[in-house]
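Visitor: I would like to see how this sequence folds:
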Amino acid sequence: MKKALEDVMRERRSVRRLEQADGVTREQIERAVALARQAPSAYNAQTSRLVILLQKENQKFWDIVENTLRGVTAEDAFSRTQKKLEGFRGGNGTILFYEDGAEIGKLKQSFPLYADKFGQWAQHNNAILQYAVWLALTGEGLAASLQHYNPLIDAETAREWNIPTSWTLIAQMPFGKAAEQPGPKNLRPMEETVKFFG
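Guide: Now for the predicted structure:
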């Protein structure tokens, strides 16, 4: 990441219309993901898994999403959906975020006192990783958004890329060059959302 963390946090936005960013290399994406893997996880469990789809594999993924949604979306509404999907398909790639249920199961066995919490903590871990990846991509000058077409696409996606059956799809992050300018970021006043004591 070449920018200061504060700058990257302010620049990170949900950009849904993407196009190919010239000069983006696999090594650049690997570097961003490697940095994001520094994100913490409860018990240092590291149960989150990533699948990174580039070029034709990215196109194939959004074809799966489109074909799946075509079967469950009303015809008059599908053109809007299709337009949105084109915005994701236009980027450089998509990162699929998973949680490994087998690893979570091992944690439950090892720490039975907290067994009912590990699923929830895994979701927290995954969210932190998603944010870290998003910041790292932003630091590389790329735009992204977070999408949730699961569980509709889970089975076909797992078949296409031979995803282990213990992995559960959590989210999808298409990334590339911004082809739209997001509107202003409206934050609630701090005094409505944060309390200080002492």
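Visitor: from here on, contacts and neighbour counts on C-alpha atoms
Guide: Will do.
Visitor: quickly find the element holding K177.
Guide: strand 167-178 (DSSP states H and E).
Visitor: does anything pack onto that strand? Which helices or strands?
Guide: On a contact count with 3 or more C-alpha pairs under 8 Å, 6 or more residues apart in numbering; DSSP states H and E, strand 167-178 meets strand 18-19, helix 75-89, strand 93-100, helix 101-110, strand 143-144.
Visitor: another for comparison:
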Amino acid sequence: MSYQAVQQVAEIRRSIYALNKELPLPAAEVAKIVEHAVLHTPSSFNSQSTRVVVLFGAEHEKLWDLTTEALRAIVPAENFAPTEQKLAMFKAAAGSVLFFEDQKVVKGLQEQFPAYAANFPVWAEHTDAMHQYAVWTTLAAAGIGANLQHYNPVIDAAVAKTWNIPADWTLRAQLVFGGIAAPAGEKTFAPLEGRFAVHGL
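Guide: Predicted coordinates:
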């Protein structure tokens, strides 16, 4: 495979919000895509601290129902309609991937390598982000749309209770995925000047 092929996949990965339940692949194959990312995404000190839960069908819908309940409790009723519409859009998708970081692993590394203790939480976030990107980009290559959400920590307790999540796992993001009902809009780019530099070429 050429590096250009990898770049082309990176270019088609977009935030797609108009999703439906019609996946171009069987759900089991989608789960295998996520599993592959968990196995092959790098982590600092080979910590492998990222934890992932995939939700399909009614379990996925349950996530967005409990998110709706959690937000209804904190968003004023007169302002809730736009939030409710957004959450309904997520619920209309085929599934969600929940990304966590296992704090027991992070704390263990801090104790084992005290000179780097302050860095391990940061490196764990890097690891989690790489898992998110690996899953999202591979789904894009498979013709599956997705968008990344961050309703943590508002939904953390409900998620932990509903899916029996260990107390040491911290929820970091929710990737909503599904069939593409409408493509993403045109992407704009900030100037590379000030964002990119090369020395010694």
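Visitor: thinking again about what came up before, make TSV out of the helices and strands packed on strand 167-178 of the first structure and add mean neighbour count.
Guide: Output for those, formatted as TSV (neighbours: other C-alpha atoms under 10 Å):
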stretch	mean neighbour count
strand 18-19	24
helix 75-89	15
strand 93-100	22
helix 101-110	16
strand 143-144	29
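Visitor: so the most centrally placed residue in the second structure versus A146 of the second structure, what's the distance?
Guide: Nearest residue to the geometric centre of the second structure (C-alpha atoms, centre = their mean): L175, 3.7 Å. Distance, L175 of the second structure to A146 of the second structure, by C-alpha to C-alpha, to the nearest Å: 7 Å.
Visitor: overlap in contacts of these two?
Guide: W136 (C-alpha atoms under 8 Å, 6 or more residues apart in numbering).
Visitor: hang on, the earlier thing: which one of the helices and strands packed on strand 167-178 of the first structure lies closest to P164 of the first structure?
Guide: When those are compared by C-alpha to C-alpha, strand 93-100 sits nearest P164 of the first structure, at 8.6 Å.
Visitor: ok, and what's touching that closest one?
Guide: Among residues not part of strand 93-100 of the first structure, those counted as contacts by C-alpha under 8 Å, 6+ apart are 47-55, 58, 122-123, 126, 130, 166-176.
Visitor: W62 of the first structure matches what in the second structure?
Guide: In the second structure, the residue matched to W62 of the first structure (TM-score structural alignment) is W64.
Visitor: so that match, which state does it fall into?
Guide: What DSSP: H, G, I helix; E, B strand; the rest coil gives for W64 of the second structure is helix.
Visitor: next one: the nearest residue to it once chain neighbours are set aside from N152 of the second structure, what distance?
Guide: Spatially, and ignoring its direct neighbours in sequence, W64 of the second structure is nearest to K91 (5.6 Å; C-alpha to C-alpha, 6 or more residues apart in numbering). According to C-alpha to C-alpha, K91 of the second structure and N152 of the second structure sit 17 Å apart.
Visitor: ok, now H60 of the second structure?
Guide: 16 Å.
Visitor: correct me, but K3 of the first structure touches G139?
Guide: Yes: using C-alpha atoms under 8 Å, K3 of the first structure and G139 qualify as a contacting pair, with a distance of 5.7 Å.
Visitor: neighbour count winner among these two?
Guide: The neighbour count for K3 of the first structure versus G139, taken as other C-alpha atoms under 10 Å, is higher for G139 (21 against 13).
Visitor: per the alignment, that one corresponds to what in the second structure?
Guide: Under the alignment (TM-score structural alignment), G139 of the first structure pairs with A141 in the second structure.
Visitor: please list all residues in contact with that match.
Guide: So A141 of the second structure contacts V9, I12, R13 (C-alpha under 8 Å, 6+ apart).
Visitor: which position in the first structure pairs with the residue nearest to the centre of the second structure?
Guide: For L175 of the second structure, the aligned residue in the first structure is M173 (criterion: TM-score structural alignment).
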